[in-house]
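*Asks:* Sequence isn't available, so here's the structure alone:
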């Protein structure tokens, strides 16, 4: 599988022990492919067992979450917190609430988070958590009771200098608020233990917009290297959550025309350019399905089935929905329709076959661990504000976010060139993220 005997040996052992965790193994494979030249050039990596250690979480916490629904019936879900690597800082990563959540998905997300957090330049380790609880269709009181039960166990394992969770799919400002309130009640302390908080109790301006803005800032740098810009480009964005909505806003502000967006039911096409304010109204205020867009813009078109969005011809594609949403055949359709650049706003939304197709066709490709790092970067900025008991303006946070994304792009580009893979941003992101963590682990000995 790999040219490196060392990487092969580690991966084979990992696959044997985790055969039931395909998402996690997929994430590890993708990183290992990039690290071959690094391992060859740095024998101390094998000597000190860095690879063996970095693929094993420092800690996995799996727990029962019991709560009572509005009918008075006891419900039981499973909860996880995977603290993957703390070599460069406290664990940092979101809490995903979705029925698809299992240990493989949380491990893949936590593993990716190690390198993503490293790329931001901020002192944050990698972690992830969540539950197979589905917030959809639940009342506010049911969600509150679930969140309180979830935090009653989680609070034993987190803290502002230990592990700082955040939001993810299914975990928005409402859920973070309920969790923070329960943590404060149980611990009798007011600390920056969670990010993505409301502005009235320690949240950061620009946090909601950060991942969507960040993916566009990263894409702007990609396009600049091609002698291009967003100006006049047709953009397709999958998803319609926070990431997609604010990617739509920023892409529009940068001169692009977003012509298609989706949700799990289907997608809309608006050749005149999607109105992001309408999308905000539908998704953030009404919490309605994307088909509702036609009530505001009757000239738009709605198509059942979300996967068809990749058949819409565009210059720029931003997959911002979920993992493995864009496969090899869909990538080939985008290529045939003239796509110039792709940047991932979701976590690992492109399958390995899709990434390979884009790279083979010369399509500029920005991987998730770099392109969607804006969210966790701004979470890190929220941690800084909490530690200092300060609150920065929207423009201050946005300017810092922009600088971080520019630096991430430069780090990816430089790392790829340093190891003879010029232009390969996937390899560059993995290498740049890995080397910082690797060096910290070497300095700290086998404790990490």
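*Replies:* Looks like it arrived, so ask away. Owing to the predicted nature of the structure, the values given are computational and were not obtained by experimental measurement.
*Asks:* C-alpha only now, for contacts and for neighbours.
*Replies:* Noted.
*Asks:* what comes up buried for the helix or strand hosting residue 333?
*Replies:* Here residue 333 sits within helix 328-336, counting by DSSP states H and E. Across helix 328-336, burial judged by 16 or more other CA atoms under 10 Å covers 328, 330-332, 334-335.
*Asks:* How far off centre is it?
*Replies:* Centre-to-centre, helix 328-336 and its host chain are 23 Å apart (CA atoms, centre = their mean, to the nearest Å).
*Asks:* Go ahead and name everything in contact with the helix or strand following that helix.
*Replies:* Sequence-wise, the next helix or strand downstream of helix 328-336 (DSSP H and E) is strand 341-343. With CA atoms under 8 Å, 6 or more residues apart in numbering as the test, strand 341-343 has contacts from 215, 218-219, 222-223, 315-319, 363-368, 371.
*Asks:* mind redoing it with 7 Å?
*Replies:* 215, 219, 315-318, 363-367, 371 (CA atoms under 7 Å, 6 or more residues apart in numbering).
*Asks:* coming back round to it: now render the buried residues of helix 328-336 as TSV, adding distance to residue 207.
*Replies:* As requested, the buried residues of helix 328-336 are exported to TSV (distance: CA to CA, whole Å):
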residue	distance to residue 207
328	33
330	31
331	30
332	34
334	31
335	33
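*Asks:* Tell me which helix or strand the nearest residue to residue 331 once chain neighbours are set aside sits in.
*Replies:* With sequence-adjacent residues excluded and distances taken as CA to CA, 6 or more residues apart in numbering, residue 331 is closest to residue 354, at 5.2 Å. Applying DSSP H and E as the criterion places residue 354 in helix 352-360.
*Asks:* what angle separates that helix from helix 328-336?
*Replies:* Relative orientation of helix 352-360 versus helix 328-336 (axes from the mean of the first three to the mean of the last three CA atoms, to 10 degrees): 20 degrees.
*Asks:* The helix or strand following helix 352-360 - contacts with which helices or strands?
*Replies:* Sequence-wise, the next helix or strand downstream of helix 352-360 (DSSP H and E) is strand 364-366. Packing contacts for strand 364-366, counted by 3 or more CA pairs under 7 Å, 6 or more residues apart in numbering; DSSP states H and E, involve strand 341-343, helix 425-444.
*Asks:* Second structure follows, compare the two:
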């Protein structure tokens, strides 16, 4: 269905279709076959030029995009990514994933994604502001609180969302919840920065509970985390809070491995450094005292953590797509890892997923990103609800709703996997990969039938 020059999109499409074909869904309900060719083409793709002025007064030109993939369940919803790697294939893959991820939250949100091949690293605040204004000048006419509600993603944090929102408001003369991830004093939601990381951990909490009949929890578990951005930081903090030990974090330049466990202080220092675009290596050098003594960490340049962490119980890939290879998946399974859940989108390659799925009979359990990391967009949905009501909920209220959404998402994936499973696994662990894909698909497909988009 995808095109040869869209490898990421092809991979996401194949994952969904194979998960469904490998189940009994089409046998039980053959009419769902009609949905695949419709749902896998975006409703609309907007591509635009972003020309802006850098600090030297020179003109720079970037390519901007918004893929409005599916609005069956609500306004298009999905992040904006500013990164040199951004192209249509990556945005189509992310938008396609987002359709089913948003469906799994149980909230009224369609799927979309957008961004630009602009690189914010090394840019001044004023350059980023001018870029955001130029980007929004092109995007503003295609989005709105009931049409399309973008959020941040890689390269788009609170600062960028603020600049984008300010530009939209001036251009449209309209204060509405058109972006999520806003500042707390102007329509943002508490727990939004934490949401994806917390959500992954809540999801895995249910996996551990289910797999051990309530006998075990995160207490005493060793957890390997990759990434060091917002998802990895808050996943690490929540694991520590629940009594687990976090043994790794990473960035695009290398990994840190900790024998005694990464501390909350270290996570806060890393978070402060990452806002300034520092590498982990630079952060450790600058804050040597925080990373020494009992809290010493080993830095490994140019490596991902998976083969270096030793024995772990849980792995949470939380950096970017395809960051666990087949070899690394084998290493994790051999090291005793039982639970793998993606904090990033499509964090595991197809080869890695095959390894995890093949080891389900050995009690290895894998949760795909579209389920495990839906906590972020879930709280974006809660932010939209708060904006519509012109109200702000307490962090306890948002956290309670987030936990409930993640627990329900797990239960939905689990029961759907059992209902449509073609094989009966000896260990009794159903495929959450299939469960997540099928549960999200059914919800979107039913809405498309009802609205006459498929007939």
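*Replies:* Everything's here; your move. Just so it is clear, the structure is predicted and the values come from calculations on it, not from any experiment.
*Asks:* out of the contacts of strand 341-343 of the first structure, who's nearest residue 36 of the first structure?
*Replies:* Comparing those against residue 36 of the first structure with CA to CA places residue 367 closest, at 18.1 Å.
*Asks:* Quick check: the closest one vs residue 442 of the first structure, distance?
*Replies:* 27 Å (CA to CA, to the nearest Å).
*Asks:* Have a look at these two and say which one is more surrounded.
*Replies:* residue 367 (27 against 17; other CA atoms under 10 Å).
*Asks:* So that one sits against residue 344, correct?
*Replies:* Yes - assessed by CA atoms under 7 Å, residue 367 of the first structure is found in contact with residue 344 at 5.6 Å.
*Asks:* picking that back up, mean per-residue distance, the helix holding residue 354 of the first structure versus the second structure.
*Replies:* Helix 352-360 of the first structure differs from its equivalent in the second structure by a mean of 0.7 Å after superposition (mean CA distance after the TM-score superposition for the first structure).
*Asks:* What residue in the second structure is paired with the residue nearest to residue 331 of the first structure?
*Replies:* Superposed on the second structure with TM-score structural alignment, residue 354 of the first structure falls opposite residue 352.
*Asks:* Please report the distance of its match from residue 248 of the second structure.
*Replies:* Distance from residue 352 of the second structure to residue 248 of the second structure, by CA to CA: 19 Å.
*Asks:* which of those two has more neighbours?
*Replies:* In this view residue 352 of the second structure and residue 248 are compared by other CA under 10 Å, and residue 248 has more residues nearby, 31 against 20.
*Asks:* The more buried one: what's it in contact with?
*Replies:* 224-226, 256-258, 305, 309.
*Asks:* now the first structure: which of the residues you listed match?
*Replies:* Using both residues aligned by TM-score structural alignment, their matches' CA atoms under 7 Å as the contact test, the members of the contacts of residue 248 of the second structure still in contact in the first structure are 224-225, 256-258.
*Asks:* In TSV, list those residues along with secondary structure.
*Replies:* Formatted as TSV, those follow (DSSP: H, G, I helix; E, B strand; the rest coil):
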residue	secondary structure
224	strand
225	strand
256	strand
257	strand
258	strand
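*Asks:* Can you tell me which of those lies closest to residue 39 of the second structure?
*Replies:* residue 225 (33.0 Å).
*Asks:* and the equivalent of the closest one over in the first structure, how far is that from residue 157 of the first structure?
*Replies:* Aligning on TM-score structural alignment places residue 225 of the second structure opposite residue 237 in the first structure. Distance from residue 237 of the first structure to residue 157 of the first structure, counting by CA to CA: 36 Å.
*Asks:* returning to that earlier point: who wins for most neighbours among the contacts of residue 248 of the second structure?
*Replies:* Busiest of those [other CA under 10 Å] is residue 226, holding 32 neighbours.
*Asks:* and it, what does it touch?
*Replies:* Contacts of residue 226 of the second structure by CA under 7 Å, 6+ apart are 232, 248-250, 305, 316-319.
*Asks:* Secondary structure of residue 259 of the first structure: a strand, I assume?
*Replies:* Yes - per three-state DSSP, residue 259 of the first structure lies within a strand segment.
*Asks:* Can you tell me what it aligns to in the second structure?
*Replies:* Residue 259 of the first structure maps onto residue 247 in the second structure, by TM-score structural alignment.
*Asks:* That match reaches residue 223, doesn't it?
*Replies:* Yes - between residue 247 of the second structure and residue 223 there is a contact under CA under 7 Å: 6.0 Å.
*Asks:* those strands in the first structure, which residues are they?
*Replies:* Taking DSSP state E as the test, the strands found in the first structure are 59-68, 74-85, 91-97, 125-131, 163-167, 234-238, 257-262, 266-269, 301-304, 316-319, 341-343, 364-366.
*Asks:* Next, format those as CSV and append distance to residue 429 of the first structure.
*Replies:* Listed next are the strands of the first structure as CSV, based on distance: least, CA to CA, whole Å:
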stretch, distance to residue 429 of the first structure
strand 59-68, 25
strand 74-85, 17
strand 91-97, 18
strand 125-131, 15
strand 163-167, 22
strand 234-238, 22
strand 257-262, 27
strand 266-269, 31
strand 301-304, 35
strand 316-319, 18
strand 341-343, 13
strand 364-366, 9
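*Asks:* Just tell me which of those ends up closest to residue 8 of the first structure.
*Replies:* Nearest to residue 8 of the first structure, of all the strands of the first structure, is strand 74-85, at 21.3 Å by CA to CA.
*Asks:* Give the aligned range of the closest one in the second structure.
*Replies:* Taking TM-score structural alignment as the measure, the second structure aligns residues 59-70 with strand 74-85 of the first structure.
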